[in-house]
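1. Have a look at this prediction, sequence included:
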Amino acid sequence: MVGEKIKAIRMEKGITAKELAEKADVTPGYISQIERNLISPSLAVLMRIAEAAEVPLVSLFSEDEKTEVVVTTKEKRTKIRFPDTNIEYQFLTPYSRSKEVCTQMEIIYYKISPKSWGSPCIQSHEAAESTYVLKGSLEYHIRDEVYAVNEGDCIYVPPNTPHQLYNPGEEDVEAIGVIAPAFY
C-alpha cells in the first residue's frame, strides 16, 4: 500500500515523519495517518511527498527496483488511480525508487472517463511529454489554447509547459503517454 511505501522510503532516507511533513507542507499527524493507510492522500499531496523525499512519484507504488532488461506483461503492469483524478494509469515501462537508477522515459497507458478532466489542477513538470490517442478524442488545455488530439493523432508538449487534459466525449479516452525523463 502507498502508506507502507512512504514509510519505507522515509526510513531508508533517514527522514523523520516531522521532517517529511514540513517539506511536504502537511502535518506530522497526516503523514502518520497516510503511513498507517488510514487515509488516501490526494495526487497533489503525493506529489509533494515524493518531491520532499526526492523520489519519483511512481516509487510510492513500486514493488521492486529494475536495473536490467525487463519485460512487463499485461498482468504485471502497475495500475494506479489517484483519488482526485479521473485517470487510470498503467505503467508499461519499469521504474525505480531511486532517481539515480530510474529509466530515461516513462511509457504509460491511460484512460480518462467521459466528460471529465484528467486532474483537478493544471500540471507542469520538467519532463517532455508526448501522447498518442488510441481511442476517442482528448483535449490538451495549454495556456489559452485548446489542442484537439483525436484517435490516431499525437501531441508533443515541451518541458515546463502548464497543461491539463480533458475528455469531451461520451466514452473513455484511451492513450499512450511518454514522459522523458521519467518523473513519476
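-> That came through fine. Numbering: from 1, shown residues only.
2. Please count neighbours and contacts with C-alpha atoms only from this point.
-> Fine.
3. Can you give me the distance of Ile155 to Leu92?
-> Distance of Ile155 to Leu92, computed by CA to CA, to the nearest Å: 19 Å.
4. which residues touch Glu22?
-> Pro28 (CA atoms under 8 Å, 6 or more residues apart in numbering).
5. now with 6 Å?
-> Counting by CA atoms under 6 Å, 6 or more residues apart in numbering, Glu22 makes contact with nothing.
6. helix or strand right after the helix or strand hosting it?
-> Here Glu22 sits within helix 17-24, counting by DSSP states H and E. Sequence-wise, the next helix or strand downstream of helix 17-24 (DSSP H and E) is helix 28-35.
7. Mind listing what's buried along that following helix?
-> Pro28, Tyr30, Ile31, Ser32, Ile34, Glu35 (16 or more other CA atoms under 10 Å).
8. higher neighbour count, Ile155 and Leu92?
-> Using other CA atoms under 10 Å as the criterion, Ile155 and Leu92 rank with Leu92 on top: 21 against 15.
9. hey, where'd the helices end up in this structure?
-> 2-13, 17-24, 28-35, 43-53 (DSSP state H).
10. out of the ones you listed, which comes closest to Ser96?
-> Across the helices of the chain, Ser96 has its closest neighbour in helix 2-13 (11.9 Å, CA to CA).
11. Can you name every helix or strand that that closest one contacts?
-> Counting contacts by 3 or more CA pairs under 6 Å, 6 or more residues apart in numbering; DSSP states H and E, helix 2-13 packs against helix 28-35.
12. Pasting the second one now:
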Amino acid sequence: MPTNAKHTILEKMTVPGRIRALRRQKGMTVEALASSIGIHKGHLSRIERGEKTPSLATLEAIAKALGAGMAQLFGEKTNEEDVVVVRRSERRKTGDRKTYQLEALLTGTHKTPLAAYVVSPGPEFLEHEVPNHQGKEFLFVLQGKIEVQVADRLLLLTTGDCATYDAALHHKLRRKGSALAQVLVVLVTV
C-alpha cells in the first residue's frame, strides 16, 4: 500500500466479514465452501469470525471458490450487486396519503436483508391481519406526529424521534392531528 491512508482503510475493513458476505451472496453454506477448498468447516467458521488468520494459499482458494479476486476479499473492488441504487423515478407507491401510503425506497431480497420505506399513515390504525416477520424494525419520523402501537405499548413520536423494536411483535401506526406525517421505516431481517 503506497500511503498510510490505504493502510488505515484496510485496517477498518474486515476480510473475515467480506468472506462471510461473499459466501452468503453465493448462497453457500460454511460446509459447502470449506469442502470446496479442502479445509474443515470449523476452521472456515473461525476464519469468518476473525478467530483464525488464513494463509495466503487459503485466502486465494477461498477467493477462487467464491468467484472473487483477492482485491474483493480486501474490499477494494465491488461487484455489481454490492451497490444498489434506486432512482426516485423508479420508486413505487401504493395507497394514498389520506388513509395510508407506502413508498418503497429499497425492497429487501434473500441476498439483501435490508428494506426501507417512507410511510404516510392515516389518522386511524389500519385493522388488518399482520403477518409475522422476523428481524428488527426502525422508525424515524421525517415530519409530523404519529402514534405507534407495539404489542401493549402506545408511543407518541414527533419529527426527529425514532424507535426500534422486534418486528415479530404486533405493531401498527397512525398519524396524530391533521397535518401530513411521514415516517422512514427500515426493516432488517435476521
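-> Received the coordinates, thanks. Values in this document were obtained by computation on a predicted structure and should not be read as measured data.
13. circling back: return the member of the buried residues of helix 28-35 of the first structure nearest to Trp117 of the first structure.
-> Relative to Trp117 of the first structure, the closest of those is Ile34; by CA to CA it sits at 25.4 Å.
14. Spit out the contact partners of that closest one.
-> Ile34 of the first structure sits next to Gly3 when contact means CA under 6 Å, 6+ apart.
15. Okay, it and Pro162 of the first structure: tell me how far apart.
-> Going from Ile34 of the first structure to Pro162 of the first structure by CA to CA gives 28 Å.
16. before we move on, the earlier item: adding distance to Lys66 of the first structure as columns, could you present the helices of the first structure in CSV?
-> Shown next, in CSV, are the helices of the first structure (distance: least, CA to CA, whole Å):
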stretch, distance to Lys66 of the first structure
helix 2-13, 16
helix 17-24, 26
helix 28-35, 24
helix 43-53, 19
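17. ranges for the strands of the second structure?
-> 92-96, 100-106, 114-121, 136-143, 145-150, 153-158, 162-166, 171-175, 182-188 (DSSP state E).
18. Quick one: map Glu170 of the first structure onto the second structure.
-> The alignment partner of Glu170 of the first structure in the second structure, by TM-score structural alignment, is Ser178.
19. same deal with Ile112 of the first structure?
-> Match for Ile112 of the first structure (TM-score structural alignment): Pro121.
20. Grab the nearest non-local neighbour of its match.
-> Computed as CA to CA, 6 or more residues apart in numbering, the closest residue to Pro121 of the second structure that is not its neighbour in sequence is Tyr100, at 4.5 Å.
21. equivalent range in the second structure for stretch 7-25 of the first structure?
-> The alignment of stretch 7-25 of the first structure onto the second structure (TM-score structural alignment) finds no residues at all.
22. Now do the contacts for the residue nearest the centre of the second structure.
-> Centroid-nearest residue in the second structure: Leu114, 2.8 Å away (criterion: CA atoms, centre = their mean). By CA under 6 Å, 6+ apart, the residues touching Leu114 of the second structure are Gly108, Leu187, Val188.
23. what's around the match of Glu170 of the first structure, how many residues?
-> The local packing of Ser178 of the second structure (other CA under 10 Å) involves 11 other residues.
24. What's the end-to-end length of stretch 121-140 of the second structure?
-> 13 Å.
25. again with stretch 111-130 of the first structure
-> 15 Å.
26. neighbouring contacts of it?
-> For stretch 111-130 of the first structure, contacts defined as CA under 6 Å, 6+ apart pick out 85-88, 155-174, 177-181.
27. Mind telling me what Val83 of the second structure corresponds to in the first structure?
-> Under the alignment (TM-score structural alignment), Val83 of the second structure maps onto Val69 of the first structure.
28. actually Glu11 of the second structure, not the one I typed
-> Applying TM-score structural alignment, one finds that Glu11 of the second structure falls in a gap with respect to the first structure.
29. Give me the number of neighbouring residues for Glu11 of the second structure.
-> For Glu11 of the second structure, the neighbour count with other CA under 10 Å is 11.
30. gap between it and Arg46 of the second structure?
-> To Arg46 of the second structure, Glu11 of the second structure is 19 Å away according to CA to CA.
31. can you count the residues close to the corresponding residue of the second structure for Glu139 of the first structure?
-> Residue correspondence to the second structure (TM-score structural alignment): Glu139 of the first structure is matched to Glu147. Glu147 of the second structure has 19 neighbours, counted by other CA under 10 Å.
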